[in-house]
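K.L.:
can you look at this prediction? I've put the sequence above it.
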Amino acid sequence: MDHSSIHLLSHLHLQALWTSLIIIVVFCITFLKGFGPHLFKRTKKQKLPLPPGPKPWPIIGNLPEMVANRPTFRWIQKLMNEMNTEIACIQLGNVHVIPVTCPTIACEFLRKQDANFASRPTSMTTTLISRGYLTTTLVPFGEQWKKMRRIVGNDLLSTTSHQRLEYKRVEEANNLVFHIYNNCKNNIANGNNNVGLVNVRDVAQHYCCNVMKKLNFSRRYFGEGKKDGGPGSEEVEHLDAIFTMLKYIYDFRVSDYVPCLRGLDLDGHEGKVKKAIETVGKYHDPIIEQRIKEWDEGSKIHGEDFLDILISLKDANNNPMLTTQEIKAQIIELMMAGVDNPSNAVEWGLAEMINQPKLLQRATEELDKVVGKERLVQESDISKLNYIKACAREAFRLHPIVPFNVPHVSIKDTIVGNYLIPKGSHILLSRQEIGRNQKVWGNEAHKFKPERHLIMNKSEVVVLTEPDLKFISFSTGRRGCPAIMLGTTMTVMLFARLLQAFTWTAPPNVSRINLAENNHDILLGHPLVALAKPRLTPELYAMHDK
């Protein structure tokens, strides 16, 4: 047996020992706390069965299987496929986790009985990121959520605010094409015929982050930035920290299902999240604190962005409606909410379309017909770009950013589909499996076919929302995303500017883009790198903002 084999066996042995230790600790602590009698008492009260699922161990439920089968979402998908069920119940500690892969059942939870599932779970990461649940999306149902939801919906994301801040979003759409064009132009000296190799994931994520920075702070760069429109080191560090928080925000952790183990950081996530929060705070907090000082001193009296709006809000007694901590937490949540979905959908969509050049041709033909080649596409064109929006819908359907929707929590014992859903259950809508459900999408559910959304759409205008949850873009109900207008605009503008301003092909010596997913998540396994070539006149790529 060679050294590597011995090392592997040793690693596996230690992992198994660690898993067993966790189980023993969980069992002992929960038993000593009198947890077991409560479990058995509740079981006797059940009149209806729970949804089907693996047989749980006493007290600890299916935590051993969860720890032994990573990533957890793939284990859940495999279980449901083996059981041939579209709703399941997996007991993790004292929590019933209810994954759903059927749009009809999903609508039962989020439309017909929405009021019963309007809360959120608490966890180590959500506690840290929301600064003790001061925000909107991450906060359990209650007065704080109601207050912040009103502010975000009525003051930040209203139609009036959206229209007033359009110029900031357009500046970033201009910077996007300016930056990619410079990438192409710099290759002329190398004999590459004005063609640039572009990391689409990188430019898409920074575009989305730039839009949110402009809306929040009225700035693109925390540092000096780059003359070619690209991010500086500060922007790279900031974006990496945002995506670190997104990566761990609702990951499956033992301690989140056994509260008495919180603080032990068994999975090693707490340190990473704290460091990411510290990094983001390094860039956000000085801006926020300086802006609050300006408003207090009266040197600032007009609102330019989301931060100004949050600071200037007053209650009935003319006192600030929000504390500094609430403002800081909400700004982070807004930043996180804006960067991932549009960039992921466009990266996947463009990768699929490069492999199907006819789709690219149809998209550019629509842009040439609606917009022409004498000007860049604008937000006012979005309503007419039905095929571009169909491509975006298909990307949301087939390639969601994460396996599950943000969890919902039942606030009381409820019946769904003749199953008991106990109070405190975590409802996980499988974004990937719902979007690929063959009962809805047919035998070609796994194929990228934008035209399916043109056929299914009964109105003349294609939209990115899907209220019947045949796929999940912005969800629905009380906890649905309030940023539908902003999310739609960012997604379509990113897609449309890339497709109008450049032709896209696979890199040299690559016949097709590899569409394999990551093993540990469902992102494109390798960031999309493609050849871009300008297709408009040079003057359209010049920057027009200051």
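P.N.:
Yep, it's here.
K.L.:
make it CA atoms for all contacts and neighbour counts henceforth
P.N.:
Noted.
K.L.:
just the strands in the stretch 151-300 of the chain please.
P.N.:
196-199 (DSSP state E, counting those that start in this stretch).
K.L.:
could you do the chain as well?
P.N.:
90-92, 95-100, 196-199, 408-409, 414-416, 419-421, 426-429, 502-505, 529-534 (DSSP state E).
K.L.:
got JSON lines for the ones you listed, with distance to K373 and mean neighbour count too?
P.N.:
Below are the strands of the chain laid out as JSON lines (distance: least, CA to CA, whole Å; neighbours: other CA atoms under 10 Å):
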{"stretch": "strand 90-92", "distance to K373": "54", "mean neighbour count": "24"}
{"stretch": "strand 95-100", "distance to K373": "45", "mean neighbour count": "23"}
{"stretch": "strand 196-199", "distance to K373": "20", "mean neighbour count": "20"}
{"stretch": "strand 408-409", "distance to K373": "46", "mean neighbour count": "24"}
{"stretch": "strand 414-416", "distance to K373": "53", "mean neighbour count": "16"}
{"stretch": "strand 419-421", "distance to K373": "55", "mean neighbour count": "19"}
{"stretch": "strand 426-429", "distance to K373": "42", "mean neighbour count": "25"}
{"stretch": "strand 502-505", "distance to K373": "11", "mean neighbour count": "21"}
{"stretch": "strand 529-534", "distance to K373": "11", "mean neighbour count": "21"}
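K.L.:
in TSV: these, plus distance to V440.
P.N.:
Below are the strands of the chain laid out as TSV (distance: least, CA to CA, whole Å):
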stretch	distance to V440
strand 90-92	25
strand 95-100	15
strand 196-199	34
strand 408-409	23
strand 414-416	20
strand 419-421	23
strand 426-429	16
strand 502-505	32
strand 529-534	33
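K.L.:
use this one as the comparison:
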Amino acid sequence: MNGDDRFKGRNHINDFLTKLIETKESAEGEEDKLTNINIKALLQDMFIAGTDTVSVAIEWILTELIRHPKILARAQQEIDSIVGYNRLISESDLSKFSFLHSIVKESFRLHPPAPLSVPRMAIEDCVIDGFLIPKGATVLVNIWAIGRDPVCWPDDPSEFKPDRFGPSAPHENVDVKGNDFELIPFGVGRRICAGMNLGLRMVHLVTVTLVHSFDWTLADGDTVDMEESTGITMRKRRPLMAKAIPRLAPEVYI
């Protein structure tokens, strides 16, 4: 579009794809030049990283809420008191749901979408808990194990308890943005997830919308399966099958 006379004078948004195309066109040497294949691969990585992890996180949250109907009812009560039954959630509402935020944190603690961090390399010899990590070693941080460590989480670390992040609780001020090493679902430091803010916003928005709009029960004859699959992302081994029962005014869904 930038090179087409028909589009001259229009305002253009400099998004990621635009910048990649500009880089491709301005490269001086063949070794520095991006190809369409390179650009496609980068965009594919963005979409996969931004959708798979979000869907995994939301599925685990819904699974835990179905397992704990009292927690689900508390979350719905909080949302109803703020939003009511006659409209859907808007993005501006997200900061008001403190208990829902605790639920998301607790699910990230127990079920991090990426159980192992992205690979890192030790830049010098170091000793951690008596073990030598030699310079040049590839390091994978076990985020799953940290979230269940009884030293970091002495109060029933294997149990789903959102109130551990509630007011006056020991972990009230713990966040998931790399500031507290006992809860690092997005990693930490310079290699922290680049899409963290977008991912958090999407997980909160989709989760609160689903919790507010529907009552959730298991499909007939089904049971909650908490077995985890193995891979880069930690999906449920058997996908959640649940019934969504509308709970808002009928016109809201139109």
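P.N.:
Cool, got the structure. Here the structure is a predicted model, which is why all the values come from computation and not from measurement.
K.L.:
drop the TM-score for these two in here.
P.N.:
Once superposed, chain against chain, the TM-score is 0.84 (TM-score structural alignment, normalised by the length of structure 2); 244 aligned residues with a CA RMSD of 2.8 Å.
K.L.:
hang on, the earlier thing: out of the strands of structure 1, which gets nearest to A392 of structure 1?
P.N.:
strand 502-505 (16.7 Å; CA to CA).
K.L.:
which part of structure 2 matches that closest one?
P.N.:
Aligned using TM-score structural alignment, strand 502-505 of structure 1 spans residues 214-217 in structure 2.
K.L.:
stretch 75-84 of structure 1 too?
P.N.:
Using TM-score structural alignment, stretch 75-84 of structure 1 pairs with nothing in structure 2.
K.L.:
show me how far that stretch is from its chain's centre.
P.N.:
24 Å (CA atoms, centre = their mean, to the nearest Å).
K.L.:
do stretch 40-58 of structure 2 as well
P.N.:
With CA atoms, centre = their mean, you get 11 Å for stretch 40-58 of structure 2.
K.L.:
average gap between it and structure 1?
P.N.:
With mean CA distance after the TM-score superposition for structure 1, stretch 40-58 of structure 2 departs from structure 1 by a mean of 1.7 Å once superposed.
K.L.:
show me which positions of that stretch end up buried.
P.N.:
Across stretch 40-58 of structure 2, burial judged by 16 or more other CA atoms under 10 Å covers 49-50, 53-58.
K.L.:
repeat that for stretch 436-452 of structure 1.
P.N.:
So for stretch 436-452 of structure 1, counting by 16+ other CA under 10 Å, buried means 436-437, 441, 445, 448-450.
K.L.:
please apply the same query to stretch 197-209 of structure 2.
P.N.:
Buried residues in stretch 197-209 of structure 2 (16+ other CA under 10 Å): 199-200, 202-209.
K.L.:
now those residues in a markdown table, with distance to G189 of structure 2?
P.N.:
Shown next, in a markdown table, are these (distance: CA to CA, whole Å):
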| residue | distance to G189 of structure 2 |
| --- | --- |
| G199 | 17 |
| L200 | 17 |
| M202 | 22 |
| V203 | 22 |
| H204 | 23 |
| L205 | 26 |
| V206 | 27 |
| T207 | 27 |
| V208 | 29 |
| T209 | 31 |
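K.L.:
quick check, H111 of structure 2 in contact with E59.
P.N.:
No. Shown here, H111 of structure 2 and E59 do not form a contact pair, counting by CA atoms under 8 Å, at 10.0 Å.
K.L.:
these two - which one has more neighbours?
P.N.:
The residue with more neighbours, out of H111 of structure 2 and E59, is H111; 24 against 19, by other CA atoms under 10 Å.
K.L.:
show me what that one aligns to in structure 1.
P.N.:
Using TM-score structural alignment, H111 of structure 2 pairs with H399 in structure 1.
K.L.:
wait, its match sits on E433?
P.N.:
No. Between H399 of structure 1 and E433 there is no contact under CA under 8 Å: 10.2 Å.
K.L.:
now do the contacts for the equivalent of A345 of structure 1 over in structure 2.
P.N.:
A345 of structure 1 maps onto A57 in structure 2 when the alignment is built from TM-score structural alignment. Each residue near A57 of structure 2 by CA atoms under 8 Å, 6 or more residues apart in numbering is listed here: 107-108, 111-113, 203.
K.L.:
what's the neighbour count on G281 of structure 1?
P.N.:
17.
K.L.:
apart from its neighbours in sequence, what residue is nearest C481 of structure 1?
P.N.:
Nearest residue to C481 of structure 1 in three dimensions, chain neighbours excluded: F474, at 5.2 Å (CA to CA, 6 or more residues apart in numbering).
K.L.:
noted, bye for now.
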